[in-house]
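Q: model the following, please.
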Amino acid sequence: MIKPGDTLPDHDFTFVTDSGKSTTSLHALLANKKAVIFAVPGAFTPTCSQAHLPGYVTLADEFQARGVALLCLSVNDAFVMRAWQQSQNAEAITMLADGDGAFTQALGLAKDTGGFGGLRAQRFALLAENGVVTQVCVEAPGKLDVSSADAMLRLV
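A: Down below sits the predicted model:
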């Protein structure tokens, strides 16, 4: 599992916007930035849509005022992540679509939900500066405590 002091693995993420698709590397997104990357098991799922992402949407201005970028990771495709972003008014948050779960697996934070959904991300949040991890907060199953927006805001 990724830990403080580790450099995040580089990965190319695809983004869907009103003008089409584009691809950007994680290292380019994080260059010279402090960032919180929080992961959800799935877009449009109950806890993710009712609490986890909305907490970050509500506090986005406070993170921005502290110079912290917000990125939301999920093992979903870029079209799903864009639709979820729009439905949640989460334009201030960069949505990282890890369609095949390769990035989540590289972090050592994947879980297999079997027939329910297959490979997914564990619920977690990490703090990174210029791509180097400074904090990793992984939730216990069924919990939303240490990776919440409130918890991460206290760390930045």
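
Q: rest of the way, CA atoms for contacts and neighbours
A: Noted.

Q: what about Ala83, how many neighbours?
A: Counted with other C-alpha atoms under 10 Å, residues neighbouring Ala83 total 15.

Q: so it versus Thr113, what's the distance?
A: Taking C-alpha to C-alpha, to the nearest Å as the criterion, Ala83 is separated from Thr113 by 23 Å.

Q: what does Cys48 give?
A: 16 Å.

Q: which residues touch the lengthiest helix in the chain?
A: Longest among the helix segments of the chain by residue count, using DSSP state H, is helix 53-65. Outside of helix 53-65, the residues within contact range by C-alpha atoms under 8 Å, 6 or more residues apart in numbering are Ala69, Leu70, Cys72, Gln88, Asn89, Ala90, Ala92, Ile93, Ser148, Ala149, Asp150, Leu153.

Q: for stretch 2-16, same thing?
A: Residues from elsewhere that reach stretch 2-16, judged by C-alpha under 8 Å, 6+ apart: 21-27, 78-79, 82, 95-98, 103, 106-109, 131-136.

Q: and that stretch, how far apart are its ends?
A: End-to-end distance for stretch 2-16: 28 Å, by C-alpha to C-alpha.

Q: narrow the contacts of stretch 2-16 to those in strands?
A: Mapping the contacts of stretch 2-16 onto strands (DSSP state E) picks out 21-25, 95-97, 132-136.

Q: please flag which of the contacts of helix 53-65 sit within strands.
A: Checking these against DSSP E, those in strands are Ala69, Leu70, Cys72.

Q: any idea which element Thr29 lies in?
A: Quick fix: residue 29 reads Leu, not Thr. Following DSSP states H and E, one finds Leu29 within helix 26-30.

Q: second chain to compare with the first, below:
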Amino acid sequence: MQAVRRVISRPAVLRAANLGSQRFLQTSAALNIKVGDKLPAVDLYDGNPGTKVNTSTFTGKTVIFCVPGAFTPTCSKDHAPGFIKHVDALKSKGVSKVVCVSVNDPFVMAAWAENLKSDGKVHFLADTCGEFTKAIDLELDATGLLGNVRCKRCSMVVEGGKVKALSVEPDGTGLTCSSAADVLKMV
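A: Down below sits the predicted model:
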């Protein structure tokens, strides 16, 4: 059974702040995206702010992996390079597209892809305002380290617009279950 996480809605936070010592917080239950869920349709950005890619266009078997930040140590040394290295093995299992998503601007994501010598094997897409991250409810408060809310490290297999397999790192940042090798076992 999946645990239900309680979150405070953004309007409730604003109301509470304006009420001084009185606390009237409205809460709503929210669950992280899970296997069987429809992938939310959200615009991501490829290379520049003018090139939108909506997640609803991921119609074939697609692997999506989310990282807390471009150019960060684990993301740059292990997570993204693993998917670049194993893209052919994933495609041999029917995967049509491998996508990396991070809450960054599209210029940073393009520079990171170039730095990693991805050569188009993996599509590096920017979740500029964290809308995809919010829609899948995998926000990671990294304001102290990275300056803003980021996405928890995860990987998923999406087919026909639905999540078929999903691994979310227990601490949101480690690399224990969402690597390319782990995804190869899921597809």
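
Q: can you give me the TM-score here?
A: After superposition, the two chains reach a TM-score of 0.92 (TM-score structural alignment, normalised by the length of structure 1), with 152 aligned residues with a C-alpha RMSD of 1.4 Å.

Q: in ChimeraX, select just the buried ones from the contacts of stretch 2-16 of structure 1.
A: Below is the selection syntax for ChimeraX that covers the buried ones among the contacts of stretch 2-16 of structure 1, with 16 or more other C-alpha atoms under 10 Å defining burial:
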select :26,27,78,79,82,95,96,97,98,103,109,131,132,133,134,135,136
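
Q: still on that earlier bit, which of the contacts of helix 53-65 of structure 1 has the most neighbours?
A: Of all the contacts of helix 53-65 of structure 1, the highest neighbour tally under other C-alpha under 10 Å goes to Ala149, namely 25 neighbours.

Q: so what corresponds to that one in structure 2?
A: Residue pairing (TM-score structural alignment): Ala149 of structure 1 is matched to Ala180 of structure 2.

Q: can you tell me the closest non-neighbouring residue to that match?
A: Excluding its sequence neighbours, the residue lying closest to Ala180 of structure 2 (C-alpha to C-alpha, 6 or more residues apart in numbering) is Phe83, at 5.1 Å.

Q: same check on Leu126 of structure 1?
A: The spatially closest residue to Leu126 of structure 1, leaving aside those adjacent along the chain, is Val136, at 4.4 Å (C-alpha to C-alpha, 6+ apart).

Q: correct me if wrong: the one you found contacts Leu127.
A: Yes - with contact defined as C-alpha atoms under 8 Å, Val136 of structure 1 reaches Leu127; the gap is 6.6 Å.

Q: distance check, the equivalent of Ser92 of structure 2 over in structure 1 against Met95 of structure 1.
A: Using TM-score structural alignment as the criterion, Ser92 of structure 2 maps onto Ala65 of structure 1. Plainly put, Ala65 of structure 1 is 20 Å away from Met95 of structure 1 if you go by C-alpha to C-alpha.

Q: same thing with Lys33 of structure 1?
A: Relative to Met95 of structure 1, Lys33 of structure 1 is positioned 16 Å away (criterion: C-alpha to C-alpha).

Q: so what corresponds to Met51 of structure 2 in structure 1?
A: Wrong residue type there; residue 51 of structure 2 is Thr, not Met. So, by TM-score structural alignment, Thr51 of structure 2 is matched to Ser22.

Q: check contacts around that match.
A: With contacts defined as C-alpha under 8 Å, 6+ apart, Ser22 of structure 1 is in contact with Thr14, Phe15, Val16.

Q: check Val146 of structure 1 too.
A: Residues counted as contacts of Val146 of structure 1 (C-alpha under 8 Å, 6+ apart) are Phe124, Ala125, Cys137, Val138, Glu139, Met152.

Q: redo the residues you listed as CSV? Include distance to Ala43 of structure 1 and neighbour count.
A: What follows is the contacts of Val146 of structure 1, written out as CSV (distance: C-alpha to C-alpha, whole Å; neighbours: other C-alpha atoms under 10 Å):
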residue, distance to Ala43 of structure 1, neighbour count
Phe124, 14, 22
Ala125, 16, 25
Cys137, 20, 18
Val138, 18, 19
Glu139, 17, 16
Met152, 20, 22
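
Q: max pairwise distance over the residues you listed: which two?
A: Maximum pairwise distance in the contacts of Val146 of structure 1, criterion C-alpha to C-alpha, is 12.5 Å, between Glu139 and Met152.

Q: quick revisit: which of the contacts of helix 53-65 of structure 1 sits closest to Pro41 of structure 1?
A: Within the set of these, Cys72 lies nearest Pro41 of structure 1; the separation is 10.8 Å, counting by C-alpha to C-alpha.

Q: residue in structure 2 matching Gly101 of structure 1?
A: By TM-score structural alignment, Gly101 of structure 1 lines up with Gly130.

Q: which residues sit in contact with the nearest residue to that match once chain neighbours are set aside?
A: The spatially closest residue to Gly130 of structure 2, leaving aside those adjacent along the chain, is Val103, at 5.5 Å (C-alpha to C-alpha, 6+ apart). For Val103 of structure 2, the residues meeting the contact criterion (C-alpha under 8 Å, 6+ apart) are Pro68, Gly69, Ala126, Asp127, Thr128, Cys129, Gly130, Thr133, Val149, Arg150, Cys151.

Q: that'll do, ta.
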